[in-house]
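Enquirer: Take a look and give me a structure for this.
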Amino acid sequence: MLRIFTDTAANVPPHLLEQYHITAMPLTYLLDGQPTELVGHDYYEAMRKGAEVKTSLVSPALIRDTMESALKDGDDVLYIAISGGISGTCWSAELMAEELRGEYPDRMIRVLNTCGASLGEGLVVLEAAKMLEKGCTADEIIRQAEENCGRMRQFFMVDDLKYLRRGGRISAAAQVAGSLLKIKPILQSDPEGHIIQHSKVRGQLKAMETLAELYKEYAVDGTRTVGIAHADCPDGALRLQAKLRDAGQTGEILSVCYEPVTGGHVGPGTVALFFFGEVWR
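Expert: Alright, predicted model coming up:
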């Protein structure tokens, strides 16, 4: 039997993890240097008040132990991971997988770099889990997951430029100018899964219109599930959902609050859009 693993950066809601028997290994985070259980509004409100976030990848030892528990049960392993372009988790998982392949030569152990995060990773995970539930083979599931990674489009608006500044993605001068002009950067994933700038617009309303326009430009099937992730910005998420419907999206829209690790890097107020288009990477 194939077992599907991912990490908490995939932003898959707990009820779906349970429904599809997916194991999500935790990335960890500190708030002002201390462990915390804050999530959602309380977490992002702490960030707005100046709390500093530090994040860590999934422990390699935990990855190994979790995978090995499945292998000992006679199962094969597929770990669908956060982008190797923004986290070392994927590469740690591959190192652990290589060790385990030597110890369990009769078992399949596969680590898939999604080049995505949040629902850019999570939608790939969910499609794989649904295929497993339908009785598809491991080869079929892996082949489709690889294709879905190549189809995944990820665009997002950040509300406050200071979080990008902390991550070294913009200059201090650009942060000041952008804040004064209410500039909202639209970012995207590049072919290797790094975050790069797509464009800049003025104001949240224009940003949501731009995200919907990008969906209309790149989506190829309006019935496929779309993902929206927001960092304590439910009004922006609802506005984007309405504009997606106007743009011809008729399928399921899975909307979630950003989990703390990836959300801690983009900052409160961020709204992100994830959908499948043509294969582009």
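
Enquirer: alpha carbons only for contacts and neighbour counts from here, please
Expert: OK.

Enquirer: List the buried residues of stretch 163-176.
Expert: Using 16 or more other C-alpha atoms under 10 Å as the test for burial, stretch 163-176 gives Tyr163, Leu164, Arg165, Gln175.

Enquirer: Between those, which sits nearest Ser87?
Expert: Nearest to Ser87 among the buried residues of stretch 163-176: Leu164, at 16.0 Å, using C-alpha to C-alpha.

Enquirer: Might you report the residue contacts of Ser67?
Expert: If you look again at residue 67, you'll see it is Met, not Ser. Val77 (C-alpha atoms under 8 Å, 6 or more residues apart in numbering).

Enquirer: Which strand or helix spans it?
Expert: helix 60-72 (DSSP states H and E).

Enquirer: Show me what counts as buried in that helix.
Expert: Residues Pro60, Ile63, Arg64, Thr66, Met67, Glu68, Ala70, Leu71 are the ones in helix 60-72 that count as buried (16+ other C-alpha under 10 Å).

Enquirer: quick one on the thing from earlier: which of the buried residues of stretch 163-176 fall within strands?
Expert: Residues of the buried residues of stretch 163-176 located in strands (DSSP state E): none.

Enquirer: In JSON lines: those residues, plus distance to Ser87.
Expert: Shown next, in JSON lines, are the buried residues of stretch 163-176 (distance: C-alpha to C-alpha, whole Å):
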{"residue": "Tyr163", "distance to Ser87": "17"}
{"residue": "Leu164", "distance to Ser87": "16"}
{"residue": "Arg165", "distance to Ser87": "18"}
{"residue": "Gln175", "distance to Ser87": "24"}
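
Enquirer: structure for this one too, so we can compare:
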Amino acid sequence: MRYKIAIDSCGELLDEWKNDERFETVPLTLMVGAEQIIDDETFNQKEFLKKVADCPECPKSACPSPERYMKAYDCEAEHIYAVTLSSELSGSYNSALLGRNLLLEDHPEKKIHVFNSCSASVGQTLIAMKIQECEEAGMSFEEVVATVEHYIKGQHTFFVLENLDTLRKNGRLSKVKALVASALKIKPVMGSTDEGNICQLDQARGMNRAMIKMVEQIIEKTPDSEEKVLAISHCNCPARAQVLKEAFQERMKTGRIIVLDTAGVSSMYANDGGVIVAV
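Expert: The predicted structure follows:
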């Protein structure tokens, strides 16, 4: 096996990766009240959303241990990569680095690189796709690392949420701002900074207008769109994701558009009805 890609469970897997030994999900743990839920192939989105809605406490997540990452790296692949959600949002990146260092103590010959996505969700998916593309093109390990790190610097992630409760409860949005937004039905258009933090880009009254604003932001920030793959993930709203896809097809040229359902961590933050776009 020439390469392996480990993606923490904030990133969504393409269907063709799910039975491919070159791809592995490293699960985070989700906590809803006193219940712990492993974010792996057993995750049930509808059950999870109901538990979150019924629980007065804010859902939380815990990153994988260094030992869990070490286990993912301990394989026969010549080149090993990890893709984690932004180090500004989780300890997953640092845990992945520690796992790498632990394995290298016993196997210093291993070639392992950890990518800080500076993103989340389908942003991570696109990074894994880029790694695969580079590997399939026959690039050396060092060339793959340099090419993908450059790709990450040019990537942008955007999202609009129907429900702001999780962001507010986790301190990503002030209580006053969230309450005013909810009362006036204002939906912020959010994005990622270069460092991987969350920022507000725009806002609109109502979900449909907010999605239009998000499309405009994406078109403005993606001048070379015909060379890009655009990815959409949605939390329990496939029709909304389809509307977005059609809007992009009408208004900008892209190399490819993929649509995925959010995995556990992304579902926790996006909440029911949220949509995320990365390009």
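
Enquirer: ok, Glu133 of structure 1 - how many residues close by?
Expert: Using other C-alpha atoms under 10 Å, Glu133 of structure 1 has 11 other residues around it.

Enquirer: corresponding residue for it in structure 2?
Expert: For Glu133 of structure 1, the aligned position in structure 2 is Glu136, judged by TM-score structural alignment.

Enquirer: What is the corresponding segment of structure 2 for the helix or strand harbouring Val111 of structure 1?
Expert: Element membership for Val111 of structure 1 (DSSP H and E) is strand 109-113. Aligned by TM-score structural alignment, strand 109-113 of structure 1 falls on residues 112-116 of structure 2.

Enquirer: And the strands in the stretch 1-150 of structure 1?
Expert: Shown for the stretch 1-150 of structure 1, the strands assigned by DSSP state E, counting those that start in this stretch span residues 2-7, 23-25, 28-31, 34-35, 53-56, 76-81, 109-113.

Enquirer: Now render those as CSV, adding distance to Thr223 of structure 1.
Expert: Output for the strands of the stretch 1-150 of structure 1, formatted as CSV (distance: least, C-alpha to C-alpha, whole Å):
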stretch, distance to Thr223 of structure 1
strand 2-7, 25
strand 23-25, 27
strand 28-31, 35
strand 34-35, 41
strand 53-56, 35
strand 76-81, 24
strand 109-113, 25
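
Enquirer: Kindly compare burial across these and name the winner.
Expert: Highest mean neighbour count among those (mean count of other C-alpha atoms under 10 Å): strand 76-81, with a mean of 25.

Enquirer: Quick one, which of the strands of the stretch 1-150 of structure 1 gets closest to Ile186 of structure 1.
Expert: Using C-alpha to C-alpha as the measure, strand 53-56 is the one of these that comes nearest Ile186 of structure 1, at 22.5 Å.

Enquirer: on contacts alone, who are the packing partners of the closest one?
Expert: strand 28-31, helix 260-266 (3 or more C-alpha pairs under 8 Å, 6 or more residues apart in numbering; DSSP states H and E).

Enquirer: Same list (these) but as CSV, adding distance to Glu209 of structure 1.
Expert: Listed next are these as CSV, based on distance: least, C-alpha to C-alpha, whole Å:
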stretch, distance to Glu209 of structure 1
strand 28-31, 33
helix 260-266, 20
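
Enquirer: Nearest to Gly120 of structure 1 among the buried residues of helix 60-72 of structure 1?
Expert: Set against Gly120 of structure 1, the nearest of the buried residues of helix 60-72 of structure 1 by C-alpha to C-alpha is Ile63 (21.0 Å).

Enquirer: Report the contact partners of the closest one.
Expert: Neighbouring residues of Ile63 of structure 1 by C-alpha under 8 Å, 6+ apart: Met25, Ala93, Met96.

Enquirer: Kindly reformat these as a markdown table containing distance to Tyr43 of structure 1.
Expert: What follows is the contacts of Ile63 of structure 1, written out as a markdown table (distance: C-alpha to C-alpha, whole Å):
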| residue | distance to Tyr43 of structure 1 |
| --- | --- |
| Met25 | 20 |
| Ala93 | 28 |
| Met96 | 32 |
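
Enquirer: The stretch 51-200 of structure 2: helices as residue ranges?
Expert: 66-73, 92-106, 122-136, 141-153, 165-169, 175-183 (DSSP state H, counting those that start in this stretch).

Enquirer: for these, which one ends up most surrounded?
Expert: Among the helices of the stretch 51-200 of structure 2, helix 122-136 has the highest mean neighbour count (mean count of other C-alpha under 10 Å), at a mean of 22.

Enquirer: That one: average distance to aligned residues in structure 1?
Expert: On superposition with structure 1, the mean distance recorded for helix 122-136 of structure 2 (mean C-alpha distance after the TM-score superposition for structure 1) is 1.3 Å.

Enquirer: Any idea which residue is closest to the centre of structure 2?
Expert: The centroid of structure 2 falls nearest to Ser121 when counting by C-alpha atoms, centre = their mean (1.5 Å).

Enquirer: pretty sure it contacts Glu12?
Expert: Yes - Ser121 of structure 2 is within contact range of Glu12, at 5.9 Å (criterion: C-alpha atoms under 8 Å).

Enquirer: Need the overlap of contacts for these two.
Expert: Counting by C-alpha under 8 Å, 6+ apart, the residues touching both Ser121 of structure 2 and Glu12 are Thr262, Ala263.
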